[in-house]
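>>> only geometry, no sequence info:
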C-alpha cells in the first residue's frame, strides 16, 4: 500500500524486539531485490531445504557468507550443489549495523560484524514453522528485512513454540530486529498474503533477508 491514512508506528513487540515499518524506501527495496536476484542464481543459488526427518521447507533459501543447513553452517552448499557459498558483501553488513542502531538505539550494534545472510523466498503457499535462530555463536541482534508480499510474522517466547506469541504484519520495506532477551525467541511465518507486493517492485511472492553475526572463530572473508 503506497499511502496510509494513519501511518504505522514503530512498535516494541517484546523486550529487545522492534518493528520499524517502511524502513527501506522504494528505491532501496528495488536495489536490494536486484541483489537478491543475483544471489539466487546458481551456483550456490536458491534451493529447497530438506530437514533431517526427510521433509522439505516450503520457503526456498540462498545463503551468503556461510551456508546454513539443518542445523549448522558450512563454507559450501553441503546439501545442494556443493559449490562454495557466495560472499557476504561489506555493504550488507553496514546495512545490518544501521538497522540495529535505528531499531534499538545508539550502541546496540556494538560494532557487530555481520557476516551471514539467509534469504528466504516465499511463494503464495509457503510457510515457516516456529523456530529459534540458535546455530550462531554470537548473541548479536538478528536483522530481518521484508520485500514483496505482506506476511503474518509470529513472534513468540524463548521457552516454547506455542503461546504466548504476537502476530505482526510485515509489509515490503519493513524492518524487524530482535536481540537481547528476545534473541532466542521462537518465531515463524504462518501466512503470506499473495498479490500484496508493491506493483512497482515487480516481485511475485515475498523475500525475507535475515542478517546475523556468526561468532565463529574463523569468521571473515
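Arrived safely. Quantities reported herein were computed from a predicted structural model and do not represent experimental measurements.
>>> Please make it C-alpha for all contacts and neighbour counts, starting now.
OK.
>>> count of residues packed around the nearest residue to residue 160 once chain neighbours are set aside?
Nearest non-adjacent residue to residue 160, counting by C-alpha to C-alpha, 6 or more residues apart in numbering: residue 186, 7.1 Å away. For residue 186, the neighbour count with other C-alpha atoms under 10 Å is 22.
>>> Strands of this protein, start to end?
Here the chain has its strands, by DSSP state E, at 11-14, 17-20, 60-64, 67-69, 72-74, 116-122, 128-131, 142-148, 150-155, 166-170, 175-178, 187-193, 206-212.
>>> okay if I get these as CSV plus distance to residue 37?
CSV is the format used below for these (distance: least, C-alpha to C-alpha, whole Å):
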stretch, distance to residue 37
strand 11-14, 30
strand 17-20, 24
strand 60-64, 10
strand 67-69, 17
strand 72-74, 22
strand 116-122, 11
strand 128-131, 21
strand 142-148, 12
strand 150-155, 19
strand 166-170, 21
strand 175-178, 20
strand 187-193, 20
strand 206-212, 10
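>>> Identify whichever of those strands lies nearest to residue 53.
strand 67-69 (13.0 Å; C-alpha to C-alpha).
>>> neighbours around residue 18, how many?
Using other C-alpha under 10 Å, residue 18 has 20 neighbouring residues.
>>> The spatially closest residue to it that is not a sequence neighbour: neighbouring residues, count only.
Once flanking residues are discounted, residue 18 sits nearest to residue 12: 4.4 Å by C-alpha to C-alpha, 6+ apart. Residue 12 has 16 neighbours, counted by other C-alpha under 10 Å.
>>> Got another one to weigh against that:
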C-alpha cells in the first residue's frame, strides 16, 4: 500500500493504516510539525551526545543513539537496561520535550491506546549503511503499554516479523513524518530496519532520525 506524503495534515482524523492486529501506520502524521520536532531532538543530543552502543557480546551497533526522558535505554557488555543517568555524561538524561511527548500520546490515543504516557524516548540516528536487526522490545516492566515510533528524514523499510524468530518479515516503507504504533498482542513482535540507502533530505541531510517512545 502506497501513501502520499502530503495527503494528511497533522489534524487529519482518518483511520490509521492497520498492518497487523494491533499495529498501526500513521503516514505523514508529523510532516507539518517536523522542523520544530527535529530541533527539539537536536537540543537533546547537545546535552547527551549521540554514541554507538555496544551489545553484550562486544559488537558496536551501527546506529548512533541517545535518549531523553526520565530514563534512557542503554546497551553495553553488562546487558540491555534502562538507566536514569547517561553513562557518558554521568548526568540525568535531558528532559523529554513536551511537544514530542504530546505528539506520541496523541498518536497512541488515535490508535486506541489511551493510557500511554511515555517516560523514555530512545533517539536513534541512521546513516547510510546502518540497519537494525530483528529484535523484540522486552526490557520494559509493562508490556500492556504500546511502542510509538517516529520517523524523520530519509525513507527506510521497516521489518515486521512474528512473535518468534524466523520467517519472512512484512516490509513497510516509511517516509518522513510517519508514525508507527504497536501493542497488545503485537507488543512483542520481532521488528527491525533494513539497511538505510544513501540519499539526502532537506531537514536531516543524509540521515534518518528515529524516536521510540516507551513506558519503562
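Thanks, I have the structure now. All values reported here derive from a predicted model rather than from experimental measurement.
>>> Please state their TM-score.
Comparison of the two superposed chains (TM-score structural alignment, normalised by the length of the second structure) gives a TM-score of 0.86, and 202 aligned residues with a C-alpha RMSD of 2.2 Å.
>>> distance of the equivalent of residue 182 of the second structure over in the first structure from residue 197 of the first structure?
Residue 182 of the second structure maps onto residue 178 in the first structure, with residues paired by TM-score structural alignment. Distance from residue 178 of the first structure to residue 197 of the first structure, counting by C-alpha to C-alpha, to the nearest Å: 24 Å.
>>> Compare neighbour counts for those two and give me the winner.
The residue with more neighbours, out of residue 178 of the first structure and residue 197, is residue 178; 26 against 20, by other C-alpha under 10 Å.
>>> Contact partners for that one?
Neighbouring residues of residue 178 of the first structure by C-alpha atoms under 8 Å, 6 or more residues apart in numbering: 16-18, 141-143.
>>> got it, and residue 22 of the second structure?
182-186.
>>> at 6 Å what do you get?
Residue 22 of the second structure is in contact with 182-183, 186, counting by C-alpha atoms under 6 Å, 6 or more residues apart in numbering.
>>> Trace it over to the first structure, please.
Taking TM-score structural alignment, residue 22 of the second structure has residue 16 as its aligned residue in the first structure.
>>> Then residue 214 of the second structure?
Aligned partner of residue 214 of the second structure by TM-score structural alignment: residue 212.
>>> does its match really touch residue 119, like I thought?
No: Residue 212 of the first structure lies out of contact with residue 119 (C-alpha atoms under 6 Å); the separation is 11.3 Å.
>>> Now do stretch 170-185 of the second structure: distance to the chain's middle.
9 Å (C-alpha atoms, centre = their mean, to the nearest Å).
>>> cool, and stretch 150-166 of the first structure?
Distance, centroid of stretch 150-166 of the first structure to centroid of chain: 15 Å (C-alpha atoms, centre = their mean).
>>> count of residues packed around the closest residue to residue 13 of the first structure other than its chain neighbours?
Excluding its sequence neighbours, the residue lying closest to residue 13 of the first structure (C-alpha to C-alpha, 6+ apart) is residue 19, at 7.0 Å. Residue 19 of the first structure has 22 neighbours, counted by other C-alpha under 10 Å.
>>> residue ranges for the helices of the first structure, please.
26-40, 90-104 (DSSP state H).
>>> list the helices and strands the first one packs on?
The one in question is helix 26-40 of the first structure. In terms of contacts (3 or more C-alpha pairs under 6 Å, 6 or more residues apart in numbering; DSSP states H and E), helix 26-40 of the first structure is packed against no helix or strand at all.
>>> what do you get if the cut-off is 10 Å, keeping everything else the same?
Judged by 3 or more C-alpha pairs under 10 Å, 6 or more residues apart in numbering; DSSP states H and E, helix 26-40 of the first structure is in contact with strand 60-64, strand 116-122, strand 142-148, strand 206-212.
>>> for the last one, same thing?
For helix 90-104 of the first structure, the contact count by 3+ C-alpha pairs under 10 Å, 6+ apart identifies strand 11-14, strand 17-20, strand 116-122, strand 142-148, strand 175-178, strand 206-212 as packing neighbours.
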